[in-house]
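Asks: The sequence and its predicted three-dimensional model are supplied below.
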Amino acid sequence: MQPDSKNGHREAMSQHFPASDTVKEEQEVAEMGPPEGSAPMTSTVITIPRETPHRDHVLWSLFSTLFLNWCCLGFVAFAYSVRARDRKMVGDIIGAQSYASTAKCLNIWALVLGLLLTITLIAVFATVSAVNFRLYFRI
């Protein structure tokens, strides 16, 4: 049985679709916004300082202590590096920078002296070996 009139058609459609009044009420509720008495929406901004980590030169000092420890400069540099790391962990940035710069300076001196003394020892050893070779074979 099919409805012939417009009223019959509306009655058949009302069973499948909600009435237009209900749709309008739903739209009005959705447009109302937050309920009264609620706190306004706020946002929190967290700023993280872009501070570069200060180097404490512990690995360089350890290398200087183990391999280039002429005049104990590597060991003293290692002690200053550990102090710089301790100051950094406590939060004393200025103290950490001071100890780290001293450790860096000592590491540079240990490296330069270590290289110069090593090159000097190699040159002396080569010269003595060449002289002994000539004397032995009477060249």
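Replies: On my side now, so go ahead.

Asks: make it CA atoms for all contacts and neighbour counts henceforth
Replies: Will do.

Asks: Is the spatially most central residue of the chain in a helix, a strand, or coil?
Replies: What sits nearest the mean C-alpha location of the chain, by C-alpha atoms, centre = their mean, is Pro53, with 7.8 Å. Here Pro53 is coil, with the state taken from DSSP: H, G, I helix; E, B strand; the rest coil.

Asks: That one and Met13, how far apart?
Replies: Distance from Pro53 to Met13, counting by C-alpha to C-alpha, to the nearest Å: 71 Å.

Asks: burial count for Ala110?
Replies: 26 (other C-alpha atoms under 10 Å).

Asks: Pasting the second one now:
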Amino acid sequence: MNHTVQTFFSPVNSSQPPNYEMLKEEHEVAMMGAPHNPAPPTSTVIHIRSETSVPDHVVWSLFNTLFMNPCCLGFIAFAYSVKSRDRKMVGDLTGAQAYASTAKCLNIWALILGILMTILLIVVPVLIFHAHQ
């Protein structure tokens, strides 16, 4: 076994014979692993800013603008959604979140009022028609 370590660690173009104690030390390092460092290992943490998902609700706002637009709430929600998208493109995530929150609230109200108005536009004529018969 010592012979394989000697041929493995011996220099190729050396005119001097290899030192036995140096070979023995290299053999021990090879068998036991690298020497242990008394200092604790340090780690480096790299924070990579990923695309933070701030929903801007543009599609929902566009739907409400086209189909459910009582009191122009859908259009106003669309304007806030576009502002939210602009803030997100600039990198202002706090501003984008604020505009998106306002757009979401306006979209909810536009949807609720639009559904109520649609139901009333169906129910009221039906009730009037049945009342006259």
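Replies: Looks like it arrived, so ask away. All values reported here derive from a predicted model rather than from experimental measurement.

Asks: Give the buried residues for the longest helix along the second structure.
Replies: Counting residues, the longest helix in the second structure under DSSP state H turns out to be helix 93-131. Of the residues in helix 93-131 of the second structure, 93, 95-104, 106-111, 113-114 count as buried by neighbour count, 16 or more other C-alpha atoms under 10 Å.

Asks: What of stretch 42-61 of the first structure?
Replies: Here stretch 42-61 of the first structure shows 56-58, 60-61 as buried, counting by 16+ other C-alpha under 10 Å.

Asks: Mark which of the residues you listed are part of helices, please.
Replies: When DSSP H defines the helices, the subset of the buried residues of stretch 42-61 of the first structure inside them is 58, 60-61.

Asks: Including distance to Arg134 of the first structure, could these go into JSON lines?
Replies: As requested, these are exported to JSON lines (distance: C-alpha to C-alpha, whole Å):
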{"residue": "Val58", "distance to Arg134 of the first structure": "47"}
{"residue": "Trp60", "distance to Arg134 of the first structure": "42"}
{"residue": "Ser61", "distance to Arg134 of the first structure": "42"}
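
Asks: just curious, which of those is nearest to Arg83 of the first structure?
Replies: Proximity of these to Arg83 of the first structure (C-alpha to C-alpha) peaks at Val58, which lies at 9.8 Å.

Asks: secondary structure element for the residue nearest to that closest one when sequence neighbours are not counted?
Replies: Nearest in space to Val58 of the first structure, with sequence neighbours left out and distances taken as C-alpha to C-alpha, 6 or more residues apart in numbering, is Ser81 at 5.2 Å. Per DSSP states H and E: Ser81 of the first structure is located in helix 73-90.
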